[in-house]
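Participant: build me a model:
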Amino acid sequence: MIRILALLASLVLLAACEETQLNEAKEDLGDFNMRVSFVYTDKALQWPLSRAAETSEWNEPIERALEARLGRYNGAGKYDVAITLEGFLLATGGIPVLVNPKSAAVVNVFVYDVTTKTYLLKEHQMKIFEDTTGESAIIGSGYSRTKAEQIDGLALKIVDGLEEYMAAQHAEKGWFNGEGRPETATQTLIEPEVSTEPAATAAVAE
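Facilitator: Predicted coordinates:
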């Protein structure tokens, strides 16, 4: 039995991925420059079996990740970015090695081109799962991470996923390729509607 558990532990460690870092290298985002960002969390659903958390606890971590990752681009264009938190599950303690619940979140993201007054991305849903590394791979993040650490990690993964998606769209569809963008504009991204339907976020349980 001990040998079996040791083997399982070694396999879990091999499967663990590198943790997403705040200061990773920039992507190619063309003329992207984030004029303003919005974060909406007040209507997010907390899934059953999740650690208890107020939706307001997500705002600052997501805003911080947005500024760190997307606020560093200084292209000639002007774009507004919004993220709405639809639902989340913060893992509790499980059974080490055998059953390790994983924290997850579902968000809708919006990217608005201020100059053309059009959405490049509107209500694009993303399913985000926390990184699995070292200790959390064996005993689960419910034991190895505090609630704040779980939220911080997911917030960074949300913005990391958005940044990578935007880079892919820039390469494949020519997003952020405008030239000679004006420095000012009067219209701001329209406040997105946050879905309260369980179906919109039940995917996190998949």
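Participant: hey, let's count contacts and neighbours off CA atoms from now on
Facilitator: Will do.
Participant: ok, residue 98 to residue 174 distance?
Facilitator: Remark: distance between residue 98 and residue 174 (CA to CA, to the nearest Å) = 45 Å.
Participant: out of all of them, which helix in the protein is the longest?
Facilitator: When the chain is scanned for its longest helix (criterion: DSSP state H), the result is helix 147-173.
Participant: would you mark the buried spots in that one?
Facilitator: 147, 150-160, 162-163, 166-168, 170 (16 or more other CA atoms under 10 Å).
Participant: same question, stretch 90-102
Facilitator: In stretch 90-102, counting by 16+ other CA under 10 Å, buried: 90, 91, 92, 93, 94, 96, 97, 100, 101, 102.
Participant: please name the residues that touch the fourth one.
Facilitator: By CA atoms under 8 Å, 6 or more residues apart in numbering, the residues touching residue 93 are 100, 101, 139, 140, 141, 142, 143.
Participant: contacting residues around the closest residue to the first one other than its chain neighbours?
Facilitator: This points to residue 100. Using CA to CA, 6 or more residues apart in numbering and skipping the chain neighbours, the partner closest in space to residue 100 is residue 140 (4.6 Å). By CA under 8 Å, 6+ apart, residue 140 lies in contact with 91, 92, 93, 94, 95, 96, 97, 99, 100, 101, 102.
Participant: here's the other one to compare against:
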Amino acid sequence: MLRRFFMFAVLGALAACTNPNDLDEPAVDLGNFRLGHNIVVTPNFEKGPLSREKSDEAWIEAVTARIAERFERYEGEKLYHFGVSLEGYVLAQPGIPIVGSPKSALILRITVWDDAANKKLNEKAHQIVVFEQLSGGQVIGSGLTQSADEQLENLSKNAAKMIELWLVRQNAGEGWFADTPEG
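Facilitator: Sure, this is the predicted structure:
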């Protein structure tokens, strides 16, 4: 798994184009969605090589809080529950600018449960690889400009945003949150 993790990390700069700081704007359309349970676990959580250390509890708390912040804005009438498993992370350490431009990343898997239908919407957990948001401070890597707590917060916000973007795609394609007898 870690080999895939670092393969994705190489592509990280390309994927870090999401803006998780849009909570003051209207929520994107998720139909009749309302967040029920928001469960984040770490049964197989691995720290990547050369990563700063953060406890599983700190990760669970941060990711749970950012998911709640993003999804409790939705006021639909149908409950959906999230099961999120954190799989691996790297919190970049300070390095040598340009030569070693440390970047941070997080891997998670999510399953969405439809409360009314009493079933999973995705049988196989969906994997998301989350990278730090690029800004003036992170162009050279967050390991040079941010504390481990700041990196964790940044990745947690990005994780919630990436989950939202994935749910928007599922709702458009499969109508997961439509307000119909079968949806």
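Participant: distance from the longest helix of structure 1 to the middle of the chain?
Facilitator: 5 Å (CA atoms, centre = their mean, to the nearest Å).
Participant: that one vs structure 2, average distance?
Facilitator: Compared with structure 2 after fitting, helix 147-173 of structure 1 has a mean deviation of 0.8 Å; criterion: mean CA distance after the TM-score superposition for structure 1.
Participant: buried set for whatever helix or strand comes next after that helix?
Facilitator: Per DSSP states H and E, the first helix or strand lying C-terminal to helix 147-173 of structure 1 is helix 198-201. The neighbour-count check on helix 198-201 of structure 1 (16+ other CA under 10 Å) flags 200, 201 as buried.
Participant: give me the stretch of structure 2 that helix 198-201 of structure 1 matches.
Facilitator: Using TM-score structural alignment, helix 198-201 of structure 1 corresponds to no residues of structure 2.
Participant: how about the helices in structure 1?
Facilitator: For structure 1, the helices defined by DSSP H cover 2-15, 59-69, 134-139, 141-144, 147-173, 198-201.
Participant: got the contact list for the fourth one?
Facilitator: The list of residues contacting helix 141-144 of structure 1 from outside it, by CA under 8 Å, 6+ apart, reads 90, 91, 92, 93, 94, 100, 101, 102, 103, 135, 136, 150.
Participant: what do you get if the cut-off is 7 Å, keeping everything else the same?
Facilitator: 91, 92, 93, 102, 135, 136 (CA atoms under 7 Å, 6 or more residues apart in numbering).
Participant: for the nearest residue to the fourth one once chain neighbours are set aside, give its distance to residue 62 of structure 1.
Facilitator: Translated: residue 102 of structure 1. Counting by CA to CA, 6+ apart, residue 102 of structure 1 lies nearest to residue 91, which is 5.3 Å off, once chain neighbours are set aside. Separation of residue 91 of structure 1 from residue 62 of structure 1 (CA to CA) stands at 19 Å.
Participant: one step back: between the contacts of residue 93 of structure 1, which is closest to residue 28 of structure 1?
Facilitator: Of all those, residue 28 of structure 1 sits closest to residue 141, with 32.4 Å by CA to CA.
Participant: that closest one -> structure 2?
Facilitator: Aligned partner of residue 141 of structure 1 by TM-score structural alignment: residue 142.
Participant: count the neighbours of that match for me.
Facilitator: Using other CA atoms under 10 Å, residue 142 of structure 2 is surrounded by 27 other residues.
Participant: what about it, distance to residue 46 of structure 2?
Facilitator: Taking CA to CA, one finds residue 142 of structure 2 at 20 Å from residue 46 of structure 2.
Participant: distance from stretch 165-177 of structure 1 to the middle of the chain?
Facilitator: For stretch 165-177 of structure 1, the distance to the chain centre is 18 Å (CA atoms, centre = their mean).
Participant: could you do stretch 59-68 of structure 2 as well?
Facilitator: Chain-centre distance of stretch 59-68 of structure 2: 9 Å, with CA atoms, centre = their mean.
Participant: same check, this time on stretch 63-78 of structure 1
Facilitator: 15 Å.
Participant: if we look at it, which residues are touching it?
Facilitator: 30-35, 39, 113-115, 155-156, 159, 178-181.
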